[in-house]
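> Got a predicted structure here, sequence first:
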Amino acid sequence: MKASTIKTVGILTSGGDAPGLNAAIRALCISGKNNYGMKFIGIRNGYRGLIDNDTFKMDTIDLEPLISQGGTILGTSRVKPFKNPVPDPKTGLLPVEGIKETFKKNKLDALVCLGGNGTNTTASLLSEAGFNVIGMPKTIDNDIVGTDETFGFHTAIDVATHGIEAIRTTAKSHSRAMVVEIMGHKVGWLGLYAGLAGRADVILLPEIPYDIKKIAKYLKAKKAKGQNYFIIACSEGAIDLNEAALSKKEFKKARESMSQSVGFRVAKEIEEATGIETRTSVLGYLQRGGDPAPYDMILATKLGSAAADFLAEKRFGNLVAVKNGSIVATPLSVVAGKVKEITEEEPVLKTARDLGICFGD
């Protein structure tokens, strides 16, 4: 066993659930205990539990089966301690003061936060406030800056791709265009990958404003050549040219006024512009639920094990990240408040364009 002055560590999961969280928790606890003699404290329901000291000892549960279980045994919430902080009505403590008390009561030497952009942004703020914090990259959106991969992404690709393929038979049988709405509010990594794997005719992404006239021209040309059905993979955050010209405030107001999600609007636009009968299917929470695919089990396990090393080496204030196949430390300050967008240099986007897929631009 290797020496480490870090003895007791808290773990929390925050934000949306994603496949691989339990696998990462398992690997962190087992590696930390076996290699460094660390003890782990589970924190329930994200930062809410950290503020309220809602904790338990991780050695009271069976860790082994967790590698293949979806969701998170710790529970989660979207509480953000630094956003509009108010005193607790019972204790009178501000959120950060409550967190200090939780650290003190549990004798925590450090905290590991598993989550996406919001979670790691809060982790960065905690680090700036003097807490020993390490972040881990979890999200089906694959949009965390400073890491090539996030666990949960590959499982979501599998689910979304299978969804597209299932819908294809209906589209073909009824000679329809089918809009498959895929998760991704701010970025379209999931829509891009699933759309390419699912052989979509059109892929619509938040990063590439679409022109419905160009989509209509593309579909009409394919129909003229004998194709009788079409698949449109549409990110839930896809925008058109008019929306791209709006200010952030105007865009938010416009989206709030929509009675249905963007996939339904796109379907209506396509039908009106082409005369092709068009329907929408929203895959929704199916994409981030269920058990992790083997790829995410392995990725989450690698990152969880590496997090134990980060703790022992006191590499606080960092995200346990992946770069070119290697595990590296990315400062949480680099991650905080940012999203990793798709650019025209992205190889998968270039491949999709080379294959003739339309992006509406």
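Okay, I see it.

> can we go C-alpha only for contacts and neighbour counts from here?
Fine.

> pretty sure Glu181 contacts Val282?
Yes - the criterion here is C-alpha atoms under 8 Å, and Glu181 meets it with Val282 at 4.7 Å.

> Could I get the contacting residues of Ala273?
By C-alpha atoms under 8 Å, 6 or more residues apart in numbering, the contact set of Ala273 is Ile212, Lys213, Ala216.

> Export the residues you listed to TSV and append columns for neighbour count.
Below are the contacts of Ala273 laid out as TSV (neighbours: other C-alpha atoms under 10 Å):
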residue	neighbour count
Ile212	18
Lys213	15
Ala216	20
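
> Present the residues you listed as TSV; the columns should include distance to Leu50 and secondary structure.
TSV is the format used below for those (distance: C-alpha to C-alpha, whole Å; DSSP: H, G, I helix; E, B strand; the rest coil):
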residue	distance to Leu50	secondary structure
Ile212	47	helix
Lys213	51	helix
Ala216	51	helix
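
> Serialize the residues you listed to TSV and add fields for distance to Thr330.
Output for those, formatted as TSV (distance: C-alpha to C-alpha, whole Å):
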residue	distance to Thr330
Ile212	40
Lys213	42
Ala216	43
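
> for these, which one is nearest Ser261?
Nearest to Ser261 among those is Ile212, at 16.6 Å by C-alpha to C-alpha.

> Any figure for the gap between that closest one and Lys39?
Remark: distance between Ile212 and Lys39 (C-alpha to C-alpha, to the nearest Å) = 56 Å.

> Around Thr278, how many other residues sit close by?
By other C-alpha atoms under 10 Å, the residues close to Thr278 number 25.

> how about the nearest residue to it, chain neighbours excluded?
Ala177 (4.6 Å; C-alpha to C-alpha, 6 or more residues apart in numbering).

> can you give me the end-to-end distance of stretch 53-71?
First-to-last residue span, stretch 53-71, C-alpha to C-alpha: 22 Å.

> Now that stretch: buried residues?
Asn53, Thr55, Phe56, Met58, Leu63, Leu66, Ile67, Ser68, Gln69, Gly70, Gly71 (16 or more other C-alpha atoms under 10 Å).

> Report the contact partners of the closest residue to Gly188 other than its chain neighbours.
Distances taken as C-alpha to C-alpha, 6+ apart place Leu205 nearest to Gly188, at 5.0 Å, with adjacent residues excluded. Contacts of Leu205 were listed using C-alpha under 8 Å, 6+ apart, and they are Val187, Gly188, Gly191, Leu192, Cys234, Ser235, Gly237, Ala238, Ile239, Phe359.

> Put this next to the previous one:
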Amino acid sequence: MSITNRFNIEQLGESQFDSPIKLSTTKGDNLFDFVSESDRLVFDLSLAHYNHCLSTGEAPICLQQAGPRQHIYFNSKEVTAAIVTCGGLCPGINNVIRGVVMALHYFYGVKRIIGIPYGYEGLNPEKGHGFVELNPEKVRDIHQFGGTFLGSSRGGQDVGVMVDTLQKNHVDMLFAIGGDGTLKGVNAIGEEISRRNAKISVVGIPKTIDNDIDLIDESFGFETAFDVASPILRDAHNEATGAYNGISIIKLMGRDSGFIAASASLAMPVVNFVLVPEMNFSLEGDNGFLKALEQRLEQKKHAVIVVAEGAGQELFKNRKEIKDASGNIKHEDIGVFLKEKIGDYFKERNTPVTIKYIDPSYIIRCAPANSSDSVYCSVLAYHAVHGAMAGKTKFVASKVNNKYVYVPISEVTKKRKKIDLEGEFWFSVLQSTGQPFFLG
């Protein structure tokens, strides 16, 4: 596939039905217009890319704009839609479930919507979970609560079995709410559907608390995560300042990317050290972390340390690579490790310290979405439904360059998004904390 069409979205077939949504095709009539299939948004907004296209005559790399189409692929009154939530919990899942159900029912008149319990396990009849019939009344209030109304699980199931289940239940579209592993799974389901020449749309809605899905601006739940974490950092600071040489260590989620730790520390600027998976650091030595911490205590008599769960894994000797059900490498507990190493360091120097260790991860990920995330979840859900009804498949509804677009699942799962240590965001973190640029 050439670079110019890498963002093309697969289509199940020609859209032959008129949309039941009464929108406009005329500019200036104060009514929202249908989105045309030819509506595209430029992916790379840099001047360098613009000049490159001018000089070479190449068309810019573009993304397909999200939104309702005038003509749709499915006869909406005969559609059966399914929703599944997979992986770890994250704020906003219930908002997305609610948004999908409401959009299907009220926008398109879809009568049958089923919930798949407990992740991809629910598509394996041997697990015996059955289905949940969904309607507006059943999901009306679920957005007020964290977690997932449908239940979740990690790990995949046999793709053939899952597609058999979809076909036996006459499912026309599957909405999969999840992160990298979930999206890879639903893409594999889509590939098997294509091999069978079946006409089922599969759609991903990007959920990961770590904000590590590549290309897109932000995954839902992330903003709530660092919003909830911020007052915890404030309280940890109060705890640290309440003791002579008080040290608070807060471990936040972030297996491969440190966006929550960094963002929460910027939002609540009482943090003195932020340790993330993207940076390597040493404990020992004149430029190591422990020496920097010692200097901080000498000057201010307290310190607040925020560490992402995936940081510092290189410090563990003889570490064995063990994976969880989703295929993610299980990390050693960097928070407990730091607490022990800091305690030993200052004990050897006869320096009294008071160390408090806080791990609020499971409280944060179960929180209900805040107002901003709630808006985002609803809009993502609506765009996912519009895309599926138009017969698009194997795509994620997402936001890129602050615009809602459709992106192939295969593109966003090629790698994990990480903090650019040379970028402005990380520089802002360093300025806020005052920590050395390098620790080691």
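Received, thanks. Keep in mind that what you see is a predicted model, and the values were worked out from it rather than measured.

> picking up where we left off before, quick check: of the contacts of Leu205 of structure 1, which lies closest to Leu332 of structure 1?
Checking the contacts of Leu205 of structure 1 against Leu332 of structure 1 with C-alpha to C-alpha, the nearest one is Val187 at 20.1 Å.

> Show me what that closest one lines up with in structure 2.
Aligned by TM-score structural alignment, Val187 of structure 1 pairs with Ser257 of structure 2.

> thinking again about what came up before, which one of the contacts of Leu205 of structure 1 is nearest Gly10 of structure 1?
The closest of the contacts of Leu205 of structure 1 to Gly10 of structure 1 turns out to be Val187 (C-alpha to C-alpha; 30.8 Å).

> Roughly how far does that closest one sit from Lys340 of structure 1?
When Val187 of structure 1 is compared with Lys340 of structure 1 (using C-alpha to C-alpha), they lie 8 Å apart.

> Spell out which residues are contacts of both of these two.
By C-alpha under 8 Å, 6+ apart, the residues touching both Val187 of structure 1 and Lys340 are Asp143.

> tell me, how many neighbours does the closest residue to Pro136 of structure 2 other than its chain neighbours end up with?
In space, and not counting its chain neighbours, Pro136 of structure 2 is closest to Met102: 5.9 Å by C-alpha to C-alpha, 6+ apart. A count of nearby residues for Met102 of structure 2, using other C-alpha under 10 Å, gives 24.

> how would you label the aligned partner of Met102 of structure 2 in structure 1: helix, strand or coil?
In structure 1, the residue paired with Met102 of structure 2 is Ile30, using TM-score structural alignment. Per DSSP: H, G, I helix; E, B strand; the rest coil, the local secondary structure of Ile30 of structure 1 is helix.

> one step back: keep only the contacts of Ala273 of structure 1 that stay in contact in structure 2.
For the contacts of Ala273 of structure 1, the subset whose aligned partners also touch in structure 2 (both residues aligned by TM-score structural alignment, their matches' C-alpha atoms under 8 Å) is Ala216.

> Closest to Val266 of structure 1 out of the contacts of Ala273 of structure 1?
Distance to Val266 of structure 1 across the contacts of Ala273 of structure 1 (C-alpha to C-alpha) is lowest for Ile212, with 8.2 Å.

> now the closest one: how far from Ile327 of structure 1?
In terms of C-alpha to C-alpha, Ile212 of structure 1 sits 42 Å off from Ile327 of structure 1.

> ditto for Ile51 of structure 1
30 Å.

> Taking the centroid of structure 1, which residue is nearest it?
Taking C-alpha atoms, centre = their mean as the criterion, Thr139 is the residue nearest the geometric centre of structure 1, at 2.2 Å.

> okay but it is in contact with Phe153, surely?
Yes - between Thr139 of structure 1 and Phe153 there is a contact at 6.3 Å, judged by C-alpha under 8 Å.

> average distance between the host helix or strand of Ile97 of structure 2 and structure 1?
Secondary structure assignment for Ile97 of structure 2, by DSSP states H and E: helix 93-102. Superposed on structure 1, helix 93-102 of structure 2 shows a mean distance to its aligned partners of 1.1 Å (mean C-alpha distance after the TM-score superposition for structure 1).

> right, and the helix or strand after that helix?
Counting by DSSP H and E, what follows helix 93-102 of structure 2 is helix 108.

> corresponding residues in structure 1 for stretch 173-190 of structure 2?
Using TM-score structural alignment, stretch 173-190 of structure 2 pairs with 110-127 in structure 1.

> ok, now which ones touch Met183 of structure 1?
Asp141, Leu190, Gly191, Ser235, Glu236, Gly237, Leu283, Gly284, Gln287.

> Nearest to Ser127 of structure 1 among these?
Asp141 (24.3 Å).

> what's the counterpart of His386 of structure 2 in structure 1?
By TM-score structural alignment, His386 of structure 2 lines up with Asp309 in structure 1.

> Actually, Gly156 of structure 2.
In structure 1, Gly156 of structure 2 lands on Lys80 (TM-score structural alignment).

> Look at Val405 of structure 2 and tell me its secondary structure.
strand.

> Just give me the neighbour total for it.
Around Val405 of structure 2 there are 25 other residues, counting by other C-alpha under 10 Å.

> can you check Leu439 of structure 2 too?
Quick note: Leu439 of structure 2 (other C-alpha under 10 Å) scores 20 neighbours.

> any idea which element it lies in?
With DSSP H and E as criterion, Leu439 of structure 2 is part of no helix or strand.

> Aligned to it, what sits in structure 1?
Leu439 of structure 2 maps onto Gly360 in structure 1, by TM-score structural alignment.

> One more: Val412 of structure 2?
Under TM-score structural alignment, Val412 of structure 2 pairs with Val335 in structure 1.

> which ones are touching that match?
Asn117, Asn120, Thr121, Ile144, Val145, Gly146, Leu319.

> From Asn324 of structure 1, how far off is it?
Note on Val335 of structure 1: its distance to Asn324 of structure 1, by C-alpha to C-alpha, is 18 Å.

> And for Arg315 of structure 1?
According to C-alpha to C-alpha, Arg315 of structure 1 stands 20 Å off from Asn324 of structure 1.

> Have a look at these two and say which one is more surrounded.
Legend: neighbour count by other C-alpha under 10 Å for Arg315 of structure 1 and Asn324, higher for Arg315 (17 against 9).

> Many thanks, I have nothing further to ask.
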